[in-house]
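Engineer: sharing a sequence plus its predicted fold:
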Amino acid sequence: MAISACMFAVTIDCPDPLLLARFYQGFLGGRILSSNDDFVVLTSDRDVRLDFQRVTNHPPPPWPDPSAPRRLHLDFSVTDLNRAKEQLLSLGAALAEHQPGGHHFRVLLDPAGHPLCLATEDAAGTPNEGAL
């Protein structure tokens, strides 16, 4: 019998949990549900909860770097790619030098250096090619 499971949160390692939580709150909305020096919870009525956990020796992941292991990054579907990009830049994100998605995607780096991707609603649709 299969176990019933549901994803409830994604935890992001970073040097300053409250700073990063406020960055994502500025973009996504939601509210800080709990916070201490080492762990912050950002909740929303629509999305998976984001948790931010202090890691004092956290190196920003390289983007892109084929010699570095791939790490988790967050993807967001947006109605206006350029407005979302500008909003994130105003909140402290940086535009990644490498932009592989043409006019359908934008790659930014959050204040802790994690890559995050913005996608048009069309590009964010679930591809079914090669489904098992």
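Structural biologist: Here it is on my side, so go on. Numbers count the residues shown, from 1 in each chain.

Engineer: C-alpha from now on. contacts and neighbour counts both.
Structural biologist: Noted.

Engineer: mind listing the helices for this protein?
Structural biologist: Counting by DSSP state H, one finds helices in the chain at the ranges 17-28, 81-91.

Engineer: comparison target, given below:
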Amino acid sequence: MPLQMKLSAITLDCPDPLALAAFYQQATGLERHPKSNADFAGLNREDGLFIGFQRVDDYRAPSWPDQTIPQQLHICFKVEEDLDEAEAQLLELGAGKPDHQPLEDKWRVLTDPAGHPFCLLRG
């Protein structure tokens, strides 16, 4: 019988936890954790999932799609609105868009301000 585990937190390394938390807060509408600070910030979702951002000295952003500096993880988000509209809003918030887009009509690969790749999927 497999373990019955429930995902409770995801934490991303970054150079500026408060700035990265602000980006994801604006993108998702999640609530900022009240104890967020310059070394560790977080966002809470109603169901208890916590997304954390921890300061790492000499942080090096992933180099997607090449693996010179591996991505280590990526997050996927479903969007209900048009992919073009969601992409435009995220780019306005500070996301980046790599040139390589494997299936741009079905999903988009963007990078957050710290360089972590994430995908937008049609909802």
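Structural biologist: Here it is on my side, so go on. Values in this document were obtained by computation on a predicted structure and should not be read as measured data.

Engineer: return the most buried member of the helices of structure 1.
Structural biologist: Neighbour counts (mean count of other CA atoms under 10 Å) averaged over each of those peak at helix 17-28, with a mean of 18.

Engineer: give me the helices and strands touching that one, please.
Structural biologist: For helix 17-28 of structure 1, the packing partners by 3 or more CA pairs under 8 Å, 6 or more residues apart in numbering; DSSP states H and E come out as strand 31-35, strand 39-43, strand 49-54, helix 81-91.

Engineer: ok, average deviation of the second one from structure 2?
Structural biologist: When structure 2 is overlaid, strand 39-43 of structure 1 sits 0.7 Å from its aligned residues on average, using mean CA distance after the TM-score superposition for structure 1.

Engineer: for the helices of structure 1, which one sits closest to His104 of structure 1?
Structural biologist: Nearest of those to His104 of structure 1, taken as CA to CA: helix 81-91 at 7.9 Å.

Engineer: can you name the residues of structure 2 that that closest one overlays?
Structural biologist: Under TM-score structural alignment, the counterpart of helix 81-91 of structure 1 in structure 2 spans residues 83-93.

Engineer: kindly report the same for stretch 100-109 of structure 1.
Structural biologist: Using TM-score structural alignment, stretch 100-109 of structure 1 lines up with residues 102-111 of structure 2.

Engineer: with distance to Ile3 of structure 1 as extra columns, can I get the helices of structure 1 in CSV?
Structural biologist: Shown next, in CSV, are the helices of structure 1 (distance: least, CA to CA, whole Å):
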stretch, distance to Ile3 of structure 1
helix 17-28, 31
helix 81-91, 38
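
Engineer: how about the helices and strands packed on helix 17-28 of structure 1 in CSV, adding distance to Leu72 of structure 1?
Structural biologist: As requested, the helices and strands packed on helix 17-28 of structure 1 are exported to CSV (distance: least, CA to CA, whole Å):
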stretch, distance to Leu72 of structure 1
strand 31-35, 22
strand 39-43, 18
strand 49-54, 13
helix 81-91, 19
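
Engineer: quick one: closest of the ones you listed to Glu121 of structure 1.
Structural biologist: Evaluated over the helices and strands packed on helix 17-28 of structure 1, closeness to Glu121 of structure 1 peaks at helix 81-91, with 9.2 Å, by CA to CA.

Engineer: what is the orientation angle of the closest one with helix 17-28?
Structural biologist: With axes from the mean of the first three to the mean of the last three CA atoms, to 10 degrees applied, the angle from helix 81-91 of structure 1 to helix 17-28 works out at 150 degrees.

Engineer: average gap between helix 81-91 of structure 1 and structure 2?
Structural biologist: Mean for helix 81-91 of structure 1 is 0.7 Å (mean CA distance after the TM-score superposition for structure 1).

Engineer: was I right to think Gly123 of structure 2 contacts Lys78?
Structural biologist: Yes. With contact defined as CA atoms under 8 Å, Gly123 of structure 2 counts as touching Lys78 (4.7 Å).
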